[in-house]
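[1] Got a predicted model here, sequence first, then my questions.
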Amino acid sequence: MDVRQLAAIVAIADHGTFSAAARSLFTVQSNVSGHVSRLEKELGVTLVDRANGGLTEDGAKVVERARRVLNEIEDITSDMTSRHDRVSGHTRIGVIGTTARWLTPSLLRQLTVDHPNVRAVIREGASSSLVPNVMSGELNAAVIHLPIDEPELVVEPLFAEDLFLLVDGNHHLGGHDTIPIRDLDDEPLLLPPTGSALRKVLDRSAAANDVRLRPQAEIDGVRLLASLALDGFGAAIVPATAVPTWLTGTFRRINVPELPRRVVASVRRRRPTPSAPTHVALDTLRRVIAEQGELQPGVHPETSALPGLRHDDSDT
């Protein structure tokens, strides 16, 4: 088994066919086919369904581990070329959509100024999808929202943001500026799916106030939740950054005093230690949030906004 074989099977997974994989690897199709055939022979399994296209079940398992191996090799190269002040290489960072909208432009600009030889590959997604990708090594780090319970991850809270009830101007609650959470008891709401991080926060707050949150629909995606509320489909509880500062219209942001703030954090694996590009990218991320976070309505980067949380920088 060698790196070329692993790269070939991953390329097929990413691009769908032998010919497309060959183009992505700047080689010819026969080379890709040969690498995959030798890997299949060595492992004693079929990795690619040549009749119907795509990977077999065994192929999908191999690709998951192959990605991790290839990413670790890339990180080794980055570390060895970044032994002095000049850091270079790639870092793969996931960001939840609401945070990505305001944070990513500033992060990339500052990273270009401070570390022009570092290239950040940004992936947008929900916390539920980003966390497993960090665990598997497909991502070096991610910006997600708490709570999570993964002891193999280093979690560093970055900022807190307000939660509010978002409604269209014609909604029957649209005349309110503030609503106690008890008035939402059994009110049809657009909610995140049961078990998601944000839903856990909402359910705990409701239970503490003896309130039942009734889902009109469960939506996996905060920005989609906000869009549906803005379009008049229903009322949604969303974080402040779900509604861009430039957006205008007849919608209403309604304060619900009993709702806690949502905490957004960075996560990375405890082992191995982060690559040099990942390390400087996370440093830049923290600095951008400290300098610009308070300019975002409803965002609170100050330490006092994170009660009961601490910077977890331990690798033990």
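    The structure has been received and is ready for your questions.

[2] From here on, just use CA atoms for contacts and neighbour counts.
    Fine.

[3] which helices and strands does the helix or strand encompassing Phe159 pack with?
    Using DSSP states H and E, Phe159 maps to strand 153-161. Under the contact criterion of 3 or more CA pairs under 8 Å, 6 or more residues apart in numbering; DSSP states H and E, strand 153-161 touches strand 262-269, helix 276-292, strand 299-300.

[4] Run the angle between it and helix 276-292 for me.
    Our comparison of strand 153-161 with helix 276-292, counting by axes from the mean of the first three to the mean of the last three CA atoms, to 10 degrees, yields an angle of 20 degrees.

[5] residues contacting Phe18?
    Neighbour list for Phe18: Ile12, Gln29, Val32, Ser33 [criterion: CA atoms under 8 Å, 6 or more residues apart in numbering].

[6] from those, which is closest to Val134?
    Ile12 (22.0 Å; CA to CA).

[7] put this beside the first:
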Amino acid sequence: MLDLERLRALHSVATYGSVSAAADVLHVTTSAVSQQLAKLERETGQKLLERNGRGVRLTDAAELLVGHAEKILSLVEQAQADLEAHRGSVVGQLTLAAFPTAVRGLMPQALRRLRAEHPDLRVLVREEDPLHSMPLVLRGDLDMAVVQDWNNEPLPLPEGLHKGAICDDVADVALPAGHPLAGRDSVDLKELAGDPWISSVPDSICCDWLLRTLRAVDSEPRIEHMAYEFATQLALVAAGIGNAILPRLGRCDVPPDVAVVPLAEPLTRRVYAVWREEAARRPAIRAAVTALRAGVPDSAVRAA
């Protein structure tokens, strides 16, 4: 009989492209993964990996086995979810990722509630950009992710994932206190065309969205500085070297040299949780969504 953990090791090598990458994902040593694969080769009587330069490649037998392994692992997850649902208890472990402002603005309250109401549930949280976290949920490396999209640019939901809305979050523009529009009650993005901007780092959902949003009102936005944390962006705005878009969820203290001005045409992002279809019946998933919704601060609007 094929061993489940050995199939998981082979599936991880196929998914991530190397033994070392699979070991990182499985939180074991490369030696442990190699031993699992060697035992699987003995079990099947087939060569599964071949040298390919400095790495490895899967043989035809391995590719065939990986296809079955994916179905088997999915069925195992579904069985575990069904057992949890049948028992009705919120137990076990839940691995969850969220983008930075959600980690700061939602997670502390949600984790406190989960710990108080479901002490037998262990929740592991990591900070991750939605562009990276959704594939990790789809592959089974995470149980759930808290992600975002904007009213002017929805985020496609990959097939095989479910989602549940958590809240709506409004964004304002942060201007240096000496900016000519800093004293306004509201400002139109078109009035800021040609200004220098401060953005999140490249290849993040916030940076990509800001570029497309500003291009809609300006030929080519001047993104002159990039920083991942909003606190760092605000420090740069306070120095008078650019503007930034500032969502209200998880907003840190605003320096005195920064003016936060609402936009005349509001930019709103929808925050929601995503999980795999196979895990939809897990009580832990439902409990986490409930806790996240209950922890929404007054600056955001809870999902209906």
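    Perfect, thanks for sending it. Everything numeric in this text was worked out from a predicted model, so none of it was measured.

[8] Quick one: the helices and strands packed on strand 153-161 of the first structure as JSON lines, columns for mean neighbour count and distance to Asp75 of the first structure too.
    Output for these, formatted as JSON lines (neighbours: other CA atoms under 10 Å; distance: least, CA to CA, whole Å):
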{"stretch": "strand 262-269", "mean neighbour count": "24", "distance to Asp75 of the first structure": "14"}
{"stretch": "helix 276-292", "mean neighbour count": "19", "distance to Asp75 of the first structure": "8"}
{"stretch": "strand 299-300", "mean neighbour count": "22", "distance to Asp75 of the first structure": "33"}
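
[9] I'd like the ones you listed laid out as TSV, including distance to Leu39 of the first structure.
    Converted to TSV, these look like this (distance: least, CA to CA, whole Å):
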stretch	distance to Leu39 of the first structure
strand 262-269	29
helix 276-292	31
strand 299-300	50
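
[10] Could you point out which of these sits nearest Arg92 of the first structure?
    Nearest to Arg92 of the first structure, of these and by CA to CA, is helix 276-292 at 7.7 Å.

[11] Against which helices or strands is that closest one packed?
    helix 57-81, strand 89-95, helix 97-114, strand 118-124, strand 153-161.

[12] equivalent range in the second structure for whichever helix or strand comes after the fourth one?
    So the one you mean is strand 118-124 of the first structure. With elements assigned by DSSP H and E, the helix or strand that comes after strand 118-124 of the first structure is helix 127-136. Residues 130-139 of the second structure are where helix 127-136 of the first structure lands when matched by TM-score structural alignment.

[13] still on that earlier bit, which two among the contacts of Phe18 of the first structure are spaced furthest apart?
    Longest span within these, CA to CA: Ile12 and Gln29, 10.9 Å.

[14] Mutual contacts of these two, please.
    Here Ile12 of the first structure and Gln29 have Phe18, Ala21 as joint contacts, going by CA under 8 Å, 6+ apart.

[15] If you count surrounding residues, which of the two has more?
    Taking other CA atoms under 10 Å, Ile12 of the first structure and Gln29 do not tie; Ile12 has more neighbours (24 against 16).

[16] which other residues reach stretch 79-89 of the second structure?
    Val90, Val91, Glu278, Ala279, Ala280, Arg281, Arg282, Pro283, Ala284.

[17] TSV for those, including distance to Val217 of the second structure?
    Formatted as TSV, these follow (distance: CA to CA, whole Å):
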residue	distance to Val217 of the second structure
Val90	48
Val91	50
Glu278	42
Ala279	42
Ala280	41
Arg281	44
Arg282	45
Pro283	45
Ala284	44
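
[18] and which of those is nearest to Pro266 of the second structure?
    The closest of these to Pro266 of the second structure turns out to be Ala280 (CA to CA; 33.3 Å).

[19] what does stretch 127-137 of the first structure rub up against?
    Under CA under 8 Å, 6+ apart, the answer for stretch 127-137 of the first structure is 64-65, 67-68, 71-72, 94-96, 139-142, 144-145, 152-153, 196-197, 267-269.

[20] Can you flag the buried ones in the residues you listed?
    Neighbour-count burial (16 or more other CA atoms under 10 Å) applied to those gives 64-65, 67-68, 71-72, 94-96, 139-142, 144-145, 153, 196-197, 267-269.
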